[in-house]
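# here's my sequence, what's the structure:
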Amino acid sequence: MNLPVSLACLLLSGCVFFLGVFVSSSLYARKKRAFLEKIQKLEHENQLLQTSLNLSRHQEQLIEDFSNRLALSSHKLIKDMKEEAQNYFGDTSKSFQSILSPIQTTLTTFKQSLETFETKHAEDRGRLKEQISQLLAVEKKLEHETHVLTDILKHPGSRGRWGEIQLERILELAGMLKYCDYDSQTTSAQGAFRADIIIRLPQDRCLIIDAKAPISDSYFSVEEIDKGDLVDKIKEHIKTLKSKSYWEKFHQSPEYVILFLPGESLFNDAIRLAPELMEIGASSNVILSSPLTLLALLKTIAYMWKQENLQKQIQEVSLLGKELHRRLQVVFTHFQKIGKNLNQTVQSYNDMTSSFQYRVLPTLRKFEGLETSSSHQIEEPTPIESLATSFPHTCDIDTNLAVIESLEKQD
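Modelled structure (predicted):
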């Protein structure tokens, strides 16, 4: 009984053992298969991750290369534009230097001419004021000297010389120089007549002065003036001057000659004794003059010469103004050309900026959205909004020059 039971137990144990082994091997095989499948899946995922990593690295390298190339291209473009601008503005600067240099010289000359004109004009006003204030003093002095010389001039031979000396002194007081502003003892072209004094006037004209001093003997020898003697001497000399007709011998002279009476008292006495002498002389083209009136006339002539010189300087200033206007017209033209070129350069830069913003940046933004780009972001270029200010429009040069010439004709 025990043996069969033992065998049965043993057999049962063996069956259980084999069954356990079978079940264990079956479970092991299933786990092994599942593990192998999991390993294969992990290897596949690993390959996918490796491929994705390589692709990401490749994309990142592409973006970095593109960024570097774009940066190099931008730097090169900016450098080229900068060099081109420097070359252009360097040439323009040299051109402006060559243009502005003569203009600066013209402006300097123009300024110097104006300063000289203003200085001389102020000096002339001051001198004229002083000269007018001195006229009364000169009159008193001449009258006093006339009375002093009365005793000396009682001799007929010294009267003519006295008239010449008085006339030369008045010429001196008027600031005139011999052989420069006047000539003495000048013979006419025919050689028949000799003028005592010829005053040079502007525009190559002249004024003749006679200084023979037609004074009667009784004027210095008696207390009471012989009316007939003094007046007859002056009338006789007026007829002599009329017969000589100096204005016909010296063609640049006005149709009259000045008869100089070398003393205020002499002139006043003659006019007081015979008031008609002025009319008689004027009808014979002879103008009677006292020292004071002659001095005033000579001062006026000297002032005319100064005005003539000032007029020449004004003409020079006008010519300088015309030349300055022409040169400034050229400068304005260059300014306008530079403004146009600057505006074209700014427009090209803005077009490039717009193209970069709307064509290149959107693609770069897509890379950033994939999170495959580098952390460095490309800065967006800023367009230039301001343009070169337009230079004021200049008037036509011919119109301006015509206006200047018309003003000169009016003056």
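# going forward, measure contacts between C-alpha atoms and count neighbours the same way
Fine.
# report the buried residues of the helix or strand harbouring residue 398.
Residue 398 belongs to helix 397-410 when elements are defined using DSSP states H and E. Buried positions in helix 397-410, judged by neighbour count with 16 or more other Cα atoms under 10 Å: residue 401.
# which strands or helices does it pack on?
Applying 3 or more Cα pairs under 8 Å, 6 or more residues apart in numbering; DSSP states H and E, one finds that helix 397-410 makes contact with helix 291-355.
# tilt between the helix it packs on and helix 397-410?
170 degrees (axes from the mean of the first three to the mean of the last three Cα atoms, to 10 degrees).
# which other helices and strands does helix 291-355 contact?
The contact analysis (3+ Cα pairs under 8 Å, 6+ apart) places helix 291-355 against helix 2-148, helix 156-173, helix 397-410.
# other SSEs contacting the helix or strand following the second one?
Next helix or strand after helix 156-173 toward the C-terminus (DSSP H and E): strand 182-187. Packed against strand 182-187 by the contact rule (3+ Cα pairs under 8 Å, 6+ apart) you find strand 194-201.
# against residue 405, how distant is residue 319?
Distance check for residue 319 against residue 405: by Cα to Cα, to the nearest Å, it reads 10 Å.
# before we compare anything, build this one as well:
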Amino acid sequence: MNLTVMLVLAVVAGAAPSALLVFILERRRAARAQAEWQQALDGSREKLARLPVLEQQLASEQQHRQHSDEHARQLAAEKARLEERVAGQQEKLAFSEHSRAQLKQEFENLSARIFEQRGKQLQEQQQQGLDGLLKPFREQLADFRRRVDQIHSDETRAQASLIEQLGQLKSLNQQMHEDARNLTDALKGQVKTQGNWGEMILERVLESSGLTRGREYDTQVNLKDEDGQRRLPDAIVHLPEGKDVVIDAKVSLVAYERLSSAEGPEERDQALRDHLLSLRSHIKGLDAKDYSGLAGIRSLDFVLLFIPVEGAFMTAMEQDASLYTDAFERNIVLVSPTTLLVTLRTIQNIWRYEYQNRNALDIADRAGKICDQVSLVAESMDDVGDKIDKAQQAWQLTYNRLSRGRGNLLGQAHKLQDLGAKARRNLPSPGDDVDGES
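Okay, the predicted model is just below:
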């Protein structure tokens, strides 16, 4: 190996650590430079990304400035218009002041005549206004009197009608009893026919009671219980204050028919027991129906069990006195055509007094309104009197200034005529009545 190569190798071998150190330092410096460059690049990218936003903000600011300039121009134009209007208003104000002075002079010249004319008109208007206030009062008072007379007349007719209807009660009961006897043979063993016949008798009693269908009572009302089962009461009678009374006419009279046609004592006793048992069975069944739980029944007090044959009712009451009491304990009342008619007539009278009470409340309300109207009329009369007094005082003051007192207008006008002033009309003397048409 030659000497040159060896020297080179020796130099290389001796310089290797230094070269490595230099290389490492260069690498670190390059890395830092690259990191700084990358950071600068990221910042540039961020600024570049914000550039559209900045451009948009710049455009918005420019647009806002344009609007501000336009608004400033509009304000300047508005200011010019306002200044022009102020100048015009000042001219109008000056003209108004001049016109006001002229009008004041003319008003002073014509005040006496105008005030007198207005005084007459005021009196006429006050009279018309007073008539207008009193007219509703007179009408309401007349209506109140008519309603009181009508109620008195209705009550008198109702009392006479009640006496007449009570007189017809006996004949109606006899007629229904005769109908029952005539239909007994046709009803033998036909329960459905008996039910229809009982409903017919019930309808006749309802029509004779004075109650109105659809208002004080309804028939064959279709109702449902809590289980959805259909219930069909024969009649529902309505009472004031939202209460109802159910009437059931589906009682069986088969046993009573056998009792009526029985030939021997044993047959009669058995038919009587069956009749009483049939009534008790129907009472239990009616109690089990529980009409008070049906939708559409309002505050049910009791149920009327209608026995359409007077004899069947009387026989049951005579033979079993506890039957009525036992039924009443179940809120069931046994009724015959006679007792039912009396009950319904009582309910009809209750309704009649209820309607009269309602009319009385209406009358009381109208009377209160009339009293309020009287109070308003009295207040208006006081106000009218005050205004008339003030008008009289103002008229007297103006009249004194015109023709009386020191320095009055008529006296000064006469002095002007004495000085040579010419007028087409003669002036009244001071202290005389002033007529604007003279």
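# any chance you could compute the TM-score here?
With the length set by TM-score structural alignment, normalised by the length of structure 1, the two chains reach a TM-score of 0.61; 286 aligned residues with a Cα RMSD of 3.4 Å.
# nearest the middle, which residue of structure 1 would you pick?
The residue lying closest to the centre of structure 1 (Cα atoms, centre = their mean) is residue 107, at 5.0 Å.
# mind telling me what it corresponds to in structure 2?
For residue 107 of structure 1, the aligned residue in structure 2 is residue 141 (criterion: TM-score structural alignment).
# my guess is its match meets residue 370, correct?
Yes: using Cα atoms under 8 Å as the test, residue 141 of structure 2 is close enough to residue 370 to be in contact (7.4 Å).
# which neighbours do the two share?
Here residue 141 of structure 2 and residue 370 share no contacting residue, scored by Cα atoms under 8 Å, 6 or more residues apart in numbering.
# what about the helices and strands packed on helix 291-355 of structure 1, which gets the closest to residue 188 of structure 1?
The closest of those to residue 188 of structure 1 is helix 156-173. By Cα to Cα, the value is 19.2 Å.
# now that closest one against strand 182-187, angle please.
140 degrees.
# ok, and for helix 156-173 of structure 1, which residues are buried?
Those buried within helix 156-173 of structure 1 under the rule 16+ other Cα under 10 Å are 159, 160, 162, 163, 164, 166, 167, 168, 170, 171.
# what does the fourth one align to in structure 2?
What it means is residue 163 of structure 1. Residue 163 of structure 1 maps onto residue 198 in structure 2, by TM-score structural alignment.
# mind checking how far its match is from residue 235 of structure 2?
As for residue 198 of structure 2, its distance to residue 235 of structure 2 is 12 Å (criterion: Cα to Cα).
# now the helix holding residue 398 of structure 1: how far from the chain's centre is it?
Remark: helix 397-410 of structure 1 is offset 19 Å from the chain centroid, using Cα atoms, centre = their mean, to the nearest Å.
# what lies in contact with that helix?
By Cα under 8 Å, 6+ apart, the residues outside helix 397-410 of structure 1 that reach it are 318, 322, 325, 326, 329.
# cool, stretch 14-30 of structure 1 as well?
Counting by Cα under 8 Å, 6+ apart, stretch 14-30 of structure 1 makes contact with no residue outside itself.
# next: stretch 196-216 of structure 1.
Here stretch 196-216 of structure 1 makes contact (Cα under 8 Å, 6+ apart) with 159-160, 163-164, 167, 181-186, 195, 229-230, 233-234, 237, 246, 252-254, 256-262, 301, 304-305, 308.
# just give me the closest of the contacts of helix 397-410 of structure 1 to residue 286 of structure 1.
The nearest member of the contacts of helix 397-410 of structure 1 to residue 286 of structure 1, counting by Cα to Cα, is residue 318 at 41.0 Å.
# give me the spatial nearest neighbour of that closest one, chain neighbours excluded.
residue 404 (7.9 Å; Cα to Cα, 6 or more residues apart in numbering).
# ok, the one you found to residue 105 of structure 1 distance?
Counting by Cα to Cα, the gap from residue 404 of structure 1 to residue 105 of structure 1 is 22 Å.
# before we move on, back to that, hmm, residue 308 and the match of residue 163 of structure 1 touching each other?
Yes: contact criterion Cα under 8 Å: residue 198 of structure 2 and residue 308 qualify, at 5.5 Å.
# contacts only, for residue 300 of structure 2.
Contacts of residue 300 of structure 2 (Cα under 8 Å, 6+ apart): 243, 244, 245, 246, 291, 292.
# these in strands, which ones?
Using DSSP state E, the subset of the contacts of residue 300 of structure 2 located in strands is 243, 244, 245, 246.
# tabulate those residues (CSV), appending neighbour count and distance to residue 116 of structure 2.
As requested, those are arranged in CSV below (neighbours: other Cα atoms under 10 Å; distance: Cα to Cα, whole Å):
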residue, neighbour count, distance to residue 116 of structure 2
243, 13, 70
244, 22, 73
245, 21, 76
246, 23, 79
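# how much space separates the equivalent of residue 345 of structure 2 over in structure 1 from residue 183 of structure 1?
Aligned by TM-score structural alignment, residue 345 of structure 2 pairs with residue 299 of structure 1. For residue 299 of structure 1, the distance to residue 183 of structure 1 equals 17 Å [Cα to Cα].
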